[in-house]
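Asks: Give me a model of this one.
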Amino acid sequence: MSVIYVLLAISIAVALVFFIAFIIAVKKGQYDDSYTHSVRMLFEDEIIKEKSKK
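Replies: Coordinates of the predicted model:
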């Protein structure tokens, strides 16, 4: 029964480490999308043409 408590403690510790790593990555801007905005104007015409055909 004590093994379950040890595994539970280890899994919570690992989950906290991954959560802290995710928060740090978000704060540093790892998930900011700087590429889509620069190429969006290249693909807008195709979207408008597809809507007008329907």
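
Asks: can we go C-alpha only for contacts and neighbour counts from here?
Replies: Fine.

Asks: residue ranges of the helices in the protein, please?
Replies: 2-27, 36-53 (DSSP state H).

Asks: Let's see this one next, to set against the first:
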Amino acid sequence: MQLRIQSFYVAVKVTATRKPMFLISTRIIDAKLTIIYINNEIYRYILSKG
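Replies: Have a look, this model is predicted:
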């Protein structure tokens, strides 16, 4: 899962460097991915606590 997000992120980054218009949407996608990642971590933590 992490690897897929990584490669997707790299692909978005490459597109963004070619077309500056995409920079804003890249940041939004980046923020969403970060939120998803944090949510997963919190969920795992709660599960481990039982």
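
Asks: ok so, going back, TSV for the helices of structure 1, including mean neighbour count?
Replies: Shown next, in TSV, are the helices of structure 1 (neighbours: other C-alpha atoms under 10 Å):
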stretch	mean neighbour count
helix 2-27	11
helix 36-53	9
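
Asks: Val14 of structure 1 -> structure 2?
Replies: Matched by TM-score structural alignment, Val14 of structure 1 corresponds to Ile35 in structure 2.

Asks: which residue packs closest to the residue most central in space within structure 2, ignoring adjacent ones?
Replies: Residue closest to the average C-alpha location in structure 2 (C-alpha atoms, centre = their mean): Leu33, at 2.5 Å. Leaving aside its chain neighbours, Leu33 of structure 2 sits nearest to Ile5 (7.9 Å; criterion: C-alpha to C-alpha, 6 or more residues apart in numbering).

Asks: burial of the one you found, as a residue count?
Replies: Ile5 of structure 2: 12 surrounding residues under other C-alpha atoms under 10 Å.

Asks: how near is the counterpart of Tyr45 of structure 2 in structure 1 to Val14 of structure 1?
Replies: Taking TM-score structural alignment, Tyr45 of structure 2 has Ile24 as its aligned residue in structure 1. To Val14 of structure 1, Ile24 of structure 1 is 15 Å away according to C-alpha to C-alpha, to the nearest Å.

Asks: Could you do Leu8 of structure 1 as well?
Replies: 10 Å.

Asks: cool, Glu50 of structure 1 as well?
Replies: According to C-alpha to C-alpha, Glu50 of structure 1 and Val14 of structure 1 sit 47 Å apart.

Asks: Great, nothing more from me.
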